[in-house]
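Chemist: Need the 3D shape of this:
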Amino acid sequence: MGKMTKPTFAYLLLKEHPYGREMLRQILSKGFIPTIIITEDSAIGDEEREKFLKRIEGKEIAPTIEKQLAELEMQGVDVPHISVPIHNSEHVMPHIENLDLDLIVFGGTRIIRGEILDHPKDGVINSHPGLLPDCRGSASPAWSVYHDIPIGSSTHFCDNGIDTGELLL
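Modeler: Below you'll find the predicted structure:
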């Protein structure tokens, strides 16, 4: 059996969100390197980051995206890092439309719909902090407790619904 090639993928996250930073660290630790990283730099993204930082106050978090990219550069790997005002807009497509991407990986984003979801050959992957399909949407761990649903996480392909795509894990 031949060696399987690693997928080409874009990685999208909110600006310096701890969740996105940790996801990138884990992805890189497994030898997967994004073709491009696209960060949303927005007031809503800032609010989400600050809420998360407050929740994990005092805990160690993954290095910044810039530090992780600097480590790659020292290894001779250059990954473009683009900042856009919002992912769900015309600002993202010019950066990916000419890339031959197998996947787009969401590293903690807001809801994204439209042509971004249709661009990569094999789909768009999202990790969700709830057991799908029973616990969709935001604040999933709290809703799990409220509705007596086991707490867990899911990984799924994205479609134009909210956490409704085909489950991977």
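
Chemist: For the rest of this, base every contact and every neighbour count on C-alpha atoms.
Modeler: Noted.

Chemist: From Y146, how far off is the nearest residue to V124 once chain neighbours are set aside?
Modeler: Among residues not flanking V124 along the chain, I104 sits closest, at 4.6 Å (Cα to Cα, 6 or more residues apart in numbering). Distance, I104 to Y146, by Cα to Cα, to the nearest Å: 32 Å.

Chemist: Comparing those two, which shows the higher neighbour count?
Modeler: Applying other Cα atoms under 10 Å to I104 and Y146 shows that I104 carries more neighbours, namely 30 against 9.

Chemist: To check against the first, give me the structure of this:
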Amino acid sequence: MRFGVNHLGHFLLTNCLLDLLKKSASSRVVTVSSLAHERGQIYFDDIHQEKDYQPWKSYSRSKLANVLLTRELANKLQGTGVTAYSLHPGVIRTELGRHFRPSMSLWKRIAYTPLTFFFKSPTQGAQTTIYCAVEQSLQNESGLYYSDCHPKTAAPWGLDDEAAKELWDLSASMVGLI
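Modeler: Next up is the predicted model:
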């Protein structure tokens, strides 16, 4: 489910909007990924992790898929006036993790609570997304990964053009585009 929500949904929506995006050029596709992509690995023979499902591995895999989606999308959209970016928004104080807390041991909840003071506010966390969506200096760049409103080198497996193409083809098949 996590792969479907965090990757396939974005993939399908983006593909459904491609003609409109091209007609509206210059336009942008901004995909919120995560620093967790650095720990992600994609096993094409077990894309849903049926052999060894682990929540954090699944999350990292889906966020790596976001980075690879952006990379392949940038390749496919060269010369169309549509650019694509992926980004890490930072660790943000939201209610996203509310379902994790009850399952955490007491000592982890106690240790975790002071760390939240170092998290970004939702407004701070939105800045890189906004930057990628509107910053004029980015209009001639595409396929890059950003953090804190600056380009950042994605993990080596997030730069793998062959994996990006293979994931694109698999995703297109999974959502019924081919």
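
Chemist: TM-score for these two?
Modeler: Superposed pair, TM-score by TM-score structural alignment, normalised by the length of structure 1: 0.31. Supporting alignment: 81 aligned residues with a Cα RMSD of 4.7 Å.

Chemist: Give the next helix or strand downstream of the host helix or strand of the residue nearest to V124 of structure 1.
Modeler: Element membership of I104 of structure 1 [criterion: DSSP states H and E] is strand 103-106. Going down the chain from strand 103-106 of structure 1, the next helix or strand is helix 115-118, by DSSP H and E.

Chemist: How many residues are close by K67 of structure 1?
Modeler: 11.

Chemist: oh, I was asking about A65 of structure 2
Modeler: Neighbour tally, A65 of structure 2, other Cα under 10 Å: 28.

Chemist: For D19 of structure 2, see how far away T83 of structure 2 is.
Modeler: 13 Å.

Chemist: Comparing these two, which residue is more hemmed in?
Modeler: Shown here are T83 of structure 2 and D19; by other Cα under 10 Å, T83 has more neighbours (30 against 10).

Chemist: Okay, the more buried one and V29 of structure 2: tell me how far apart.
Modeler: Applying Cα to Cα, the value for T83 of structure 2 to V29 of structure 2 is 6 Å.

Chemist: Grab the longest helix from structure 2 for me.
Modeler: For structure 2, the helix with the greatest residue count under DSSP state H is helix 55-76.

Chemist: And that one, what does it pack against?
Modeler: helix 2-3, strand 27-32, strand 82-88, strand 144-147, helix 161-174 (3 or more Cα pairs under 8 Å, 6 or more residues apart in numbering; DSSP states H and E).

Chemist: Out of these, which one sits most buried?
Modeler: Of these, the one with the most neighbours on average (mean count of other Cα atoms under 10 Å) is strand 82-88, at a mean of 27.

Chemist: downstream neighbour of that strand in the secondary structure list?
Modeler: Heading C-terminal from strand 82-88 of structure 2 (DSSP H and E), you reach helix 106-112.
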